[in-house]
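Engineer: The sequence and its predicted three-dimensional model are supplied below.
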Amino acid sequence: MTLAILAVSPQGIQTAKPILSNYPDARLFSTHPGEGVEHIDHIQSFVAEQFTAFEGWIFIGAMGICVRSIAPLIGHKYTDPAVINIDSTGRHVVSVLSGHIGGANELTRDLASLLGAEPVISTQTDNTGLWALDLFSRRYGWVTKASSEGLNRPIALYTNREKTALLLEVQDKGTSELERTKADHVDVYYSREELIPRLSEYALLLVVSYRALETDLLPVVHFIPPVLSLGLGCRYQCDPKDIVSYILGEVRRHGFFPEAIHHLATIDLKKDEPLLHELAATLQL
């Protein structure tokens, strides 16, 4: 993670030294001179110009300076960098922005351990031991597809401990962890035949599968592991025009997610076919 450390005071520069030693991609900026410091003229102007240039920002100083500097720049939790604030004495490390998606919560814990400080994290799932549904894609390599209303409502239902059904139709490292760490308000199912008659009992459905399960009874979030292989044959040097969209349409028609395709397979003789390469490019395989 590329990190910008902003030391508000000379004391903050001293607090930053162990961070610089342990994070080789970190750079230290300040309006004050010091060893290893890159000089800036004005904190807020610098942050405004460089906000998206770094994956994480570590402010060392008063929280108010941090908040005023980033407030006009905040966009969306899926695009904002992680922001952490550390008091100049290094006693408290506070996760300020992009705790989950941006990695601020994880960085907060690491920095607190490094400095012997107290981590301050306000995210409910972190403090209650609940899953961070919006991190499953990054954590397990799954593709996430929520219903048209997006993830906000499902996350709210889950963190408010509304009754949740979890359908697991694959087994991998991620599903094993979910089985081990599920909360009391989550019931696990291993077949849709067992689950479907009981859907009305739940407020939320989570599905880990390569197949879709659509219902109007409750919000559904699909987590799609890359577990399928697609075998391909074709006429010699056939024109791939419209064929890729047809193939993917057939995959969907049979109830499978194209996002679950992890491998394309064919015989050696067909390895240079334009259709194979166009399909691979479309699926980013």
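Structural biologist: Structure's in. What do you need?

Engineer: Every contact and neighbour count from this point should use C-alpha atoms.
Structural biologist: Fine.

Engineer: so Gly233 touches Lys270, yeah?
Structural biologist: Yes. Proximity of Gly233 to Lys270 meets the contact threshold set by CA atoms under 8 Å, at 7.4 Å.

Engineer: quick one: which of the two has more around it?
Structural biologist: Lys270 (17 against 14; other CA atoms under 10 Å).

Engineer: my guess is the more buried one meets Gly231, correct?
Structural biologist: No. Here Lys270 does not reach Gly231: they are 11.4 Å apart, not a contact under CA under 8 Å.

Engineer: Quick one: the helices in the protein, in order.
Structural biologist: In chain order, the chain shows helices spanning 10-22, 43-50, 63-70, 104-115, 124-128, 136-140, 152-159, 173-181, 192-195, 243-253, 274-282, with DSSP state H as the criterion.

Engineer: So which of those is the most surrounded?
Structural biologist: When the helices of the chain are scored by mean count of other CA atoms under 10 Å, the highest mean neighbour count falls to helix 104-115 (a mean of 20).

Engineer: List of residues touching it?
Structural biologist: Where contact means CA atoms under 8 Å, 6 or more residues apart in numbering, the residues beyond helix 104-115 that reach it are 18-19, 56, 82-84, 90-100, 117-121.

Engineer: next one: stretch 23-42
Structural biologist: Contacting residues not belonging to stretch 23-42 are listed as 1-10, 13, 16, 19-20, 43, 46 [CA under 8 Å, 6+ apart].

Engineer: another one to put next to it:
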Amino acid sequence: MAIETLKNKFFFGGLAIWSITPNGKILGQKIQKSVQGSTLFVSASIVQDSDNEKNTIVFKKLSKEIHLQFSAFGGHIFIFSTGIAVRMIAPLLKSKMIDPAVVVVDDNANYAISLVSGHMGGANHLAKQIADIINAIPVITTATDTNRLPSIDMIAKEQGLYIETPQNIKHVNMAFLKGAKVRLYDPFGCVKNNLPESFRIDAVNWNKKIDDQAIDDIGNVSEGESGTVFCSYETKDVSCETLVLRPRVLTVGIGCNRGTCCEDIKAFLISVLKQQGLSVNSIFRFATSDIKKDEIGLLALSQEMKIQIDFYDKNKLNSVKTIQTPSKMVEKHLGVKSVCEAAAILSAGNGQLIVPKKKNKDVTIAVAIKQ
């Protein structure tokens, strides 16, 4: 995998390279040339008058500049000691789910050390790629990697699953390390198809008892030592130690009166999902009529929830033959028999309608699932 490809896959905010010594600057320039679009930060104390490199920022105080730039990048390469790196970034770390990747490279290019966000941030991958560029040894310390075992957070990331209870990743990965099988409910096969049978026991149906009881056939491992993974768009009762993963398989068709605000649309959406036992974190698209392209409330909802809207013209909407609740009023005014149901089905790739039209005085909602 080329470093450019890895950057695009793992670092949505770009890559920052930091150097504070002459050797570090040379290494930084070498890395920068191999990583398209990366930014090199160089200490003013080592800058020469002849230096005029593209995408290079000169800083005076390292701690101040890192504090300003840390969250602005998806990954950081620190070409100085791990001690300095730890002291610089410790106050800035928030969560393994959102912290940028941090790799530390020593001044003589002996090692590329994955320091922070090895899995979710992609630092393990980045360390290996940087090591290839500078002919160094990659240092990876995450236990699942060093033991050549699966990592549930990496499986979730690679499959595009939303991790709803990230605090429980440790229970599942620890089960792998202890040689215990995890209990898995995964009707879509998102995890199952990427986790060998030797690591799991599949549950065909889900109920609270599956989650609560200790299972003897996984090697007499107690409840607290094993792991349970619930991977579904449905909301069910689970224990506080269950890792809940959400496949993004739902599309929500939305219709609304002109001028309906974002807050009102969102409130009704959440209400419908709750009534139907569906997770908001499983939505991957909103959908509606193309006459709503300038609807401020819908556009604000899309931006706030970071969910794209698909817009369909009346010919597309009328092509759907599986709507359940056509509207004569909508047909009279818009020339289509359905907006929310038809749009949801289309956005799901002609998927199955699982929630027919629900409405209040201003908003209509329908939900479909990808085939």
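Structural biologist: On my side now, so go ahead. All of these numbers come straight from a predicted model, not from anything done at the bench.

Engineer: now the helices of the first structure as CSV including distance to Tyr202 of the first structure?
Structural biologist: CSV is the format used below for those (distance: least, CA to CA, whole Å):
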stretch, distance to Tyr202 of the first structure
helix 10-22, 46
helix 43-50, 45
helix 63-70, 40
helix 104-115, 30
helix 124-128, 20
helix 136-140, 21
helix 152-159, 10
helix 173-181, 18
helix 192-195, 10
helix 243-253, 27
helix 274-282, 37
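
Engineer: And Gln275 of the second structure, how far from Val330 of the second structure?
Structural biologist: 25 Å (CA to CA, to the nearest Å).

Engineer: residue in the second structure matching Tyr78 of the first structure?
Structural biologist: Matched by TM-score structural alignment, Tyr78 of the first structure corresponds to Met97 in the second structure.

Engineer: If any of the contacts of helix 104-115 of the first structure are buried, put those into a ChimeraX selection.
Structural biologist: In ChimeraX syntax, the buried subset of these is picked out as below (16 or more other CA atoms under 10 Å):
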select :19,56,82,83,84,90,92,93,94,95,96,97,98,99,100,117,118,119,120,121
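
Engineer: mind listing the strands for the stretch 251-371 of the second structure?
Structural biologist: When assigned using DSSP state E, counting those that start in this stretch, the strands of the stretch 251-371 of the second structure occupy the ranges 283-289, 309-312, 352-359, 363-369.

Engineer: May I see those strands organised as a markdown table, with mean neighbour count added?
Structural biologist: Putting those into a markdown table (neighbours: other CA atoms under 10 Å) gives the following:
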| stretch | mean neighbour count |
| --- | --- |
| strand 283-289 | 24 |
| strand 309-312 | 21 |
| strand 352-359 | 19 |
| strand 363-369 | 25 |
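
Engineer: closest one to Thr260 of the second structure among the ones you listed?
Structural biologist: Each of the strands of the stretch 251-371 of the second structure has some distance to Thr260 of the second structure by CA to CA; the shortest is strand 363-369, at 7.9 Å.

Engineer: Pull up the aligned stretch in the first structure for that closest one.
Structural biologist: Following TM-score structural alignment, the aligned partner range for strand 363-369 of the second structure in the first structure is empty.

Engineer: and that strand, how far out from the chain's middle?
Structural biologist: Using CA atoms, centre = their mean, to the nearest Å, the mean C-alpha position of strand 363-369 of the second structure is found 24 Å from that of the whole chain.

Engineer: how many degrees apart are it and strand 283-289 in direction?
Structural biologist: With axes from the mean of the first three to the mean of the last three CA atoms, to 10 degrees as the criterion, the two stretches strand 363-369 of the second structure and strand 283-289 enclose an angle of 130 degrees.

Engineer: Can you give me the neighbour number for His42 of the first structure?
Structural biologist: Based on other CA under 10 Å, the number of other residues close to His42 of the first structure is 10.

Engineer: Quick check: the aligned residue for Gly116 of the first structure in the second structure?
Structural biologist: Gly116 of the first structure maps onto Asn135 of the second structure when the alignment is built from TM-score structural alignment.

Engineer: From Lys7 of the second structure, how far off is its match?
Structural biologist: Separation of Asn135 of the second structure from Lys7 of the second structure (CA to CA): 19 Å.

Engineer: More neighbours: those two, which one.
Structural biologist: The residue with the greater number of neighbours, taking Asn135 of the second structure and Lys7 and applying other CA under 10 Å, is Lys7; the counts read 23 against 14.
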